[in-house]
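**Student:** this is the structure alone, sequence omitted:
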């Protein structure tokens, strides 16, 4: 399953490979469901009664996984019941349709996908994904927190195909395809660093769509602002992330930095604080973070004072961090909070 360039370079991708070819015909449907569920989250799968074939390769890119799937026509359904029963659904999938056709339904969107288009879906919400014919997809499966997007920002891009003819699509589609083909050939840190480029471009896409800019040709100032916002998202954990440091890193004046954010009706400091609060809120609700203190979570996302963090958290969400963690623990699959004010 490694691509030709990878083979020619003598690189052997690490990872796992699954195929229905070695499975008795009567067990193929069950086997394929299990393989897809292990990779993309528990799904109900509908496939034709006739012979079914499929292959799936997964390779690591640090905490991100590259996945290539070749299969016959099928439909996968991820329901609220399956989500509630999943132990690990806190992931987002970025999927490129290499061949075939697809239909994706999520967040009240129903879109048809053509070869060369990519789309994003959230494993934490119901999904229907249909492939009416033989297909190939290349995907990145990444932890939700890697995108550093709020719920509303993420919903801006789910089930909304991005054409390779658009500026961002022209960058993302070929890059993601090549990255998945070579996943598993990089050292862990290198692989994850390379995958971050896809994550950064998706972050830019979410902020662009959230701003209501649908022209596809944002101004130079808008492009610069999106790039700076992506930079901030990557450095949220740095307690020294100040407007001065941001301006210096992006080679602009402090005055111009403030002017860029004024067009959004928000200050630089307020935008940073909002993103940090969203990350803390998400982490406090996660089961695997139950053993971390609230102060540790706050510190991880750049808050230097636990008392200050508690005050701004309550101001934004109307409850203390401890109250939020308790409520999320009682109802771990249905909790929600409004975006930070």
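**Tutor:** Yep, that arrived. Keep in mind the model is a prediction, meaning the values are calculated, not measured.
**Student:** please make it C-alpha for all contacts and neighbour counts, starting now.
**Tutor:** Noted.
**Student:** wait, residue 41 touches residue 123, no?
**Tutor:** Yes - counting by C-alpha atoms under 8 Å, residue 41 touches residue 123, with 6.8 Å between them.
**Student:** common neighbours of the two, please.
**Tutor:** residue 89 (C-alpha atoms under 8 Å, 6 or more residues apart in numbering).
**Student:** so which elements touch the longest helix along the chain?
**Tutor:** Longest helix in the chain, counting residues (DSSP state H): helix 188-210. Applying 3 or more C-alpha pairs under 8 Å, 6 or more residues apart in numbering; DSSP states H and E, one finds that helix 188-210 contacts strand 54-61, helix 144-147, helix 151-155, helix 167-182, helix 220-234.
**Student:** buried set for the second one?
**Tutor:** The one in question is helix 144-147. 144, 146-147 (16 or more other C-alpha atoms under 10 Å).
**Student:** who's in contact with residue 62?
**Tutor:** 188-189, 191-192.
**Student:** how near is it to residue 8?
**Tutor:** 24 Å (C-alpha to C-alpha, to the nearest Å).
**Student:** next: residue 190.
**Tutor:** For residue 190 relative to residue 8 (C-alpha to C-alpha), the value is 21 Å.
**Student:** do the same with residue 192
**Tutor:** Residue 192 is 23 Å from residue 8, where distance means C-alpha to C-alpha.
**Student:** which one of these two is surrounded by more residues?
**Tutor:** More crowded of residue 192 and residue 8, by other C-alpha atoms under 10 Å: residue 192, with 18 against 9.
**Student:** show me the contacts for that one.
**Tutor:** Residues in contact with residue 192, defined by C-alpha under 8 Å, 6+ apart, are 61-64.
**Student:** this is the other structure I want to compare:
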């Protein structure tokens, strides 16, 4: 994820104006109003995953602040998007189309960024944490008129699949940097968004068993990224953290062509490959990079790496091994070809997956 703005990077006396400028530069610009607080923390980080943007916001102030998405701002910049708004720890308030939501922890609501809305950031020293998933209306295979009634409303807490999606979005912010270029993740986000809206409208093919498996797989991949450096990490601990039984853990990966531990090895190797090509780690010994990603034996690491990529770790580290392509008169290092992650399941919403 990249940081769009962070008030900790400027002098305290400049933080309010800096936050206002940052809010005005968001994907859907917002006008900030209210008395300038003496203490203010405002941080927004953004990651792009396929056609989706995931935005993480942390906010705390010693006075109430109001953000308005006005008609004038919409006319100046309308991305034509919906947004799933998740309050991680509660205390947020939003209003759109005459409906006000006072968020509790892990509440989710849907907003139309082409319609005015109002956000209230209450006074408090405890930071408010938000996660927002933004996506084009064109990705939703339903008429906009059918979704209009949902704009500004909270997703019922007892809606099947809602809690799983909330947990997935929270964990995704911790792994978006490593996973942002994985096509399976973008497909999972699409199914998540479409399925949640369908489920809310009582339409068929909402949060289906396939959607749940995709969400669980994405969550498990995020968990694996967080435990790459633990050589003792195994299926029992993975199932415990993912809050599933060991039996269901293996069921999730049926018809994918690999087991959870095979996926762990694959994630470790791909992370090692990225580290070996990272210029900032050029002076780090290969043995240290191996240990950073959970390998204890150099011979096992070298064997697995060569089998997976067709080259040795030393060859990847060597500048001469990095293929170059000339574009517009400049030399650029080409990215390695994408490595398939799993066999796709048929998608009942869109026909056969590709």
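**Tutor:** Arrived safely. This structure is a prediction, so every number in the text was calculated from the model and none was measured.
**Student:** list the TM-score for the superposed pair.
**Tutor:** The TM-score (TM-score structural alignment, normalised by the length of the first structure) is 0.54; 203 aligned residues with a C-alpha RMSD of 2.7 Å.
**Student:** hmm, back to that, distance to residue 172 of the first structure for the buried residues of helix 144-147 of the first structure - can I get that in JSON lines?
**Tutor:** Supplementary listing: the buried residues of helix 144-147 of the first structure in JSON lines, determined by distance: C-alpha to C-alpha, whole Å:
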{"residue": "144", "distance to residue 172 of the first structure": "19"}
{"residue": "146", "distance to residue 172 of the first structure": "17"}
{"residue": "147", "distance to residue 172 of the first structure": "15"}
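**Student:** show me what residue 45 of the second structure aligns to in the first structure.
**Tutor:** Using TM-score structural alignment as the criterion, the counterpart of residue 45 of the second structure in the first structure is residue 57.
**Student:** just give me the match in the second structure for residue 169 of the first structure.
**Tutor:** Using TM-score structural alignment, residue 169 of the first structure pairs with residue 162 in the second structure.
**Student:** contact partners for that match?
**Tutor:** Per C-alpha under 8 Å, 6+ apart, neighbours of residue 162 of the second structure: 155-156, 196.
**Student:** element containing residue 69 of the first structure?
**Tutor:** Remark: residue 69 of the first structure resides in strand 64-71, with elements defined by DSSP states H and E.
**Student:** quick one: that strand to chain centroid distance?
**Tutor:** Relative to the chain's own centre, strand 64-71 of the first structure is displaced by 15 Å; criterion: C-alpha atoms, centre = their mean, to the nearest Å.
**Student:** that one versus strand 54-61: what angle between them?
**Tutor:** On the basis of axes from the mean of the first three to the mean of the last three C-alpha atoms, to 10 degrees, strand 64-71 of the first structure is oriented at 170 degrees to strand 54-61.
**Student:** name the residues that touch strand 64-71 of the first structure?
**Tutor:** Contacts of strand 64-71 of the first structure (C-alpha under 8 Å, 6+ apart): 53-60, 134-143, 179-181, 183, 192, 195.
**Student:** buried stuff in that strand?
**Tutor:** 64-71.
**Student:** likewise for stretch 46-57 of the first structure?
**Tutor:** 47, 52-57.
**Student:** need those in CSV with distance to residue 278 of the first structure, can you?
**Tutor:** CSV is the format used below for the buried residues of stretch 46-57 of the first structure (distance: C-alpha to C-alpha, whole Å):
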residue, distance to residue 278 of the first structure
47, 39
52, 43
53, 42
54, 39
55, 38
56, 34
57, 33
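**Student:** can you name the residues that contact the aligned partner of residue 204 of the first structure in the second structure?
**Tutor:** Under the alignment (TM-score structural alignment), residue 204 of the first structure maps onto residue 198 of the second structure. When contacts are counted by C-alpha under 8 Å, 6+ apart, residue 198 of the second structure touches 204-207.
**Student:** please pick the buried ones from those residues.
**Tutor:** Buried subset of the contacts of residue 198 of the second structure (neighbour count, 16+ other C-alpha under 10 Å): 205-207.
**Student:** which one of those is nearest residue 80 of the second structure?
**Tutor:** Closest to residue 80 of the second structure out of those is residue 206 (22.8 Å), distances taken as C-alpha to C-alpha.
**Student:** in this structure the closest one contacts residue 199, no?
**Tutor:** Yes - the pair residue 206 of the second structure / residue 199 is scored as a contact, 4.4 Å apart, by C-alpha under 8 Å.
**Student:** number of nearby residues for residue 300 of the second structure?
**Tutor:** Other residues near residue 300 of the second structure come to 11 when the count uses other C-alpha under 10 Å.
**Student:** same check on residue 209 of the first structure?
**Tutor:** For residue 209 of the first structure, using other C-alpha under 10 Å, the count is 15.
**Student:** swap in residue 108 of the first structure?
**Tutor:** 9.
**Student:** which residues does residue 18 of the first structure contact?
**Tutor:** Neighbours of residue 18 of the first structure in contact, by C-alpha under 8 Å, 6+ apart: 35, 55-57.
**Student:** give me that answer again for 7 Å
**Tutor:** If you count contacts by C-alpha atoms under 7 Å, 6 or more residues apart in numbering, residue 18 of the first structure has them with 55-57.
**Student:** can you tell me what it aligns to in the second structure?
**Tutor:** Residue correspondence, TM-score structural alignment: residue 18 of the first structure in this structure matches residue 5 in the second structure.
**Student:** quick one: secondary structure of its match?
**Tutor:** strand (DSSP: H, G, I helix; E, B strand; the rest coil).
**Student:** quickly find the element holding the aligned residue in the second structure for residue 185 of the first structure.
**Tutor:** Residue pairing (TM-score structural alignment): residue 185 of the first structure is matched to residue 178 of the second structure. Assigned by DSSP H and E, residue 178 of the second structure falls within helix 162-179.
**Student:** re the thing from before, kindly reformat the buried ones among the contacts of residue 198 of the second structure as JSON lines containing distance to residue 326 of the second structure.
**Tutor:** Below are these laid out as JSON lines (distance: C-alpha to C-alpha, whole Å):
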{"residue": "205", "distance to residue 326 of the second structure": "46"}
{"residue": "206", "distance to residue 326 of the second structure": "46"}
{"residue": "207", "distance to residue 326 of the second structure": "46"}
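**Student:** chain neighbours aside, what residue packs nearest to residue 177 of the first structure?
**Tutor:** Among residues not flanking residue 177 of the first structure along the chain, residue 138 sits closest, at 6.3 Å (C-alpha to C-alpha, 6 or more residues apart in numbering).
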